[in-house]
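Undergrad: only geometry, no sequence info:
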C-alpha cells in the first residue's frame, strides 16, 4: 500500500534566488500551465509570501494564450504583478512565438525599454538585467 499523498506530489516547487538586491521567486518549467488569472494570482501570492521582488516564470510554463496578446492573459499577469509591486520575468526561448506575432515582438521590445516586465533567455541574463552579474 502506498501512503504517499498524491496532492503533495502535485504541489509546485518554487525556488527563491537572491540576485543582487532582488529576491527572485522562480516558477519552474515543470507543472501545470499558467493559463488563467487565477494561476497568476496564486503565483503572485507565493512570491509575496516569499518576500520576492521578482516573479520569474519559465516560458515553457506559460500557456500558449500568454503569447497571443489578444487573449489578454499576458497583460493581465503583467498588471497583477505590477499591482503587487513585483517585477515579472519570462525566462526562456520565445523565438518561435515572436516569429508568429508582430504584436508580441512589439510588446517584448517595449518591455525591454522598461524595468517592470523582462524577457530573458536564462537566469544568467536575468541576473545581469537585475544588476547582479
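TA: Nice, I can see it. Please read these numbers as outputs of a predicted model, since none were measured by experiment. Numbering: from 1, shown residues only.

Undergrad: Going by C-alpha atoms from here, please, whenever you check contacts or count neighbours.
TA: Noted.

Undergrad: Tell me who's in contact with residue 77.
TA: With contacts defined as Cα atoms under 8 Å, 6 or more residues apart in numbering, residue 77 is in contact with 37, 40-41.

Undergrad: here's the one I want to compare it with:
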C-alpha cells in the first residue's frame, strides 16, 4: 500500500494506491481507514476504482452499503476515482448520483476533482 499525503486548504488527504485491491470486504475497508489514520492522520481518503473489487459495484451484493456505512461510522470521507460510465445499472447510477450529492462518499473522474471536493468539506 502506498499513501501519498496531500495538503490542500489546510486539510490532509491520503491518496492510497496498492499493488493489490484495497477494498475487497468490510474488514479491508476498516484496515484501510486504520492504516491511513495511523500513517498520515487523515480522515479523508482517495482510492482508484481499480483498487476496489468489482463486487462493490454490484449493489445486489450489499458490499457497497456495508463498506460505506463503515466509512460513515468512523467519520471518514472517501472519494473513489475512475470512469464509471461502463456500468449500466440504473440503481448504481442513482447510488453514485446520491452519494455525490452528499458529504461523505464521492465517485469522481480524477484525483484533482477528488482533492477539490474533499478539501472543501467541513
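TA: Sure thing, it's come through. Quantities reported herein were computed from a predicted structural model and do not represent experimental measurements.

Undergrad: Please state their TM-score.
TA: TM-score for the superposed pair, counting by TM-score structural alignment, normalised by the length of structure 2: 0.87. Supporting figures: 119 aligned residues with a Cα RMSD of 1.7 Å.

Undergrad: what's the single longest helix in structure 1?
TA: The longest helix of structure 1 (DSSP state H) is helix 37-49.

Undergrad: Run through the neighbouring helices and strands of that helix.
TA: Contacts defined by 3 or more Cα pairs under 8 Å, 6 or more residues apart in numbering; DSSP states H and E place helix 37-49 of structure 1 against strand 22-27, strand 54-58, helix 73-83.

Undergrad: Tell me which residues are up against the first one.
TA: Taking contacts as Cα under 8 Å, 6+ apart, the residues outside strand 22-27 of structure 1 that touch it are 13-18, 43, 47, 50-58, 130.

Undergrad: Produce a PyMOL select command limited to the buried residues of the residues you listed.
TA: Restricted to buried positions by 16 or more other Cα atoms under 10 Å, the PyMOL selection for those reads:
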select buried, resi 16+43+47+52+53+54+55+56+57+58+130
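
Undergrad: got a list of what the spatially most central residue of structure 1 touches?
TA: The centre of structure 1 sits closest to residue 57, judged by Cα atoms, centre = their mean, with a distance of 2.5 Å. Contacts of residue 57 of structure 1 were listed using Cα under 8 Å, 6+ apart, and they are 26-29, 88-91.
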